[in-house]
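Undergrad: dropping the sequence and predicted coords here.
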Amino acid sequence: MRITCPLCGERDRREFYYVGDAVALNRPDPDAGDVVWDDYVHNRDNPAGVTRDLWYHESGCASWIVVTRNTITHEVLETALASDVKEATS
């Protein structure tokens, strides 16, 4: 899989570190209980199809990048700096 870094251009995905979903998680209250915290820490959706993921350009410019990709075909549909995505949604 190839990922286009907005600053460095197209690179092999091995230059990047996958962090997880690029969505805000709703952190439970500290006293929410073990079951709620276990679910929050260990259970995530694993959708088939288009997702938005957060990647770190570890072996490159050290940018945080939001990658929109298809988990079935591994096609990368769009990439953007995470700071730009955050500004656009604020």
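TA: Right, received. Where do you want to start?

Undergrad: all contacts plus neighbour counts: C-alpha atoms, from now on.
TA: OK.

Undergrad: ok, L54 - how many residues close by?
TA: For L54, the tally of surrounding residues (other Cα atoms under 10 Å) stands at 21.

Undergrad: can you give the distance of the helix or strand containing W37 from its chain's centre?
TA: If you go by DSSP states H and E, W37 is part of helix 34-42. Centre-to-centre, helix 34-42 and its host chain are 20 Å apart (Cα atoms, centre = their mean, to the nearest Å).

Undergrad: next, the buried residues of it.
TA: Within helix 34-42, the residues that qualify as buried are W37, counting by 16 or more other Cα atoms under 10 Å.

Undergrad: just the strands in the protein please.
TA: 2-5, 9-12, 17-21, 50-56, 64-70, 76-81 (DSSP state E).

Undergrad: how about those in a markdown table, adding distance to N43?
TA: Output for the strands of the chain, formatted as a markdown table (distance: least, Cα to Cα, whole Å):
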| stretch | distance to N43 |
| --- | --- |
| strand 2-5 | 26 |
| strand 9-12 | 29 |
| strand 17-21 | 12 |
| strand 50-56 | 16 |
| strand 64-70 | 21 |
| strand 76-81 | 25 |
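
Undergrad: ok, structure two:
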Amino acid sequence: MLLIPCPFCGPRNESEFAHGGPVRARRPDPDAVSDAAWVEYLTVTPNPQGPVQEHWWHVRGCGTWLTLWRDTTSHDIVKGPDDA
């Protein structure tokens, strides 16, 4: 099981969190991009190998949203919310 470092509660079990998905580019203005670009933004989620910046919500704890780096090949937390 993955241990996620919450800055308020300390290392907590993954079961206390809800995965918020990868950090993505800012949402484009739908009127300023082509239909194809808009559909791609809405439906295509990148799935790279290696470190990925992700959002996690401590839903069964303090309720904080965290942003951390997780390696998708090893499932290890590479950089937590308190790491510089």
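TA: Great, that's in hand. All values derive from a computational prediction rather than experimental measurement.

Undergrad: got a TM-score for the two of them?
TA: The TM-score (TM-score structural alignment, normalised by the length of the second structure) is 0.82; 82 aligned residues with a Cα RMSD of 2.0 Å.

Undergrad: nearest to D39 of the first structure, out of the strands of the first structure?
TA: With distances scored as Cα to Cα, the stretch of these nearest to D39 of the first structure is strand 17-21 (15.6 Å).

Undergrad: with adjacent residues omitted, what lies nearest to L3 of the second structure?
TA: Closest residue to L3 of the second structure apart from its sequence neighbours, by Cα to Cα, 6 or more residues apart in numbering: N13 at 4.9 Å.

Undergrad: my understanding was that that neighbour contacts I4; is that so?
TA: Yes. Applying Cα atoms under 8 Å as the test, N13 of the second structure and I4 come out as touching, 6.3 Å apart.

Undergrad: which one of these two has more residues nearby?
TA: Taking neighbours as other Cα under 10 Å, N13 of the second structure and I4 compare with I4 leading, 24 against 14.

Undergrad: thought that one was touching R12?
TA: Yes. Using Cα under 8 Å, I4 of the second structure and R12 qualify as a contacting pair, with a distance of 5.3 Å.

Undergrad: contact partners for the residue most central in space within the second structure?
TA: Taking Cα atoms, centre = their mean as the criterion, E54 is the residue nearest the geometric centre of the second structure, at 1.7 Å. Counting by Cα atoms under 8 Å, 6 or more residues apart in numbering, E54 of the second structure touches H19, G20, G21, P22, V23, T67, L68, W69, R70.

Undergrad: neighbours of R44 of the first structure, how many?
TA: Counted with other Cα under 10 Å, the neighbours of R44 of the first structure add up to 11.
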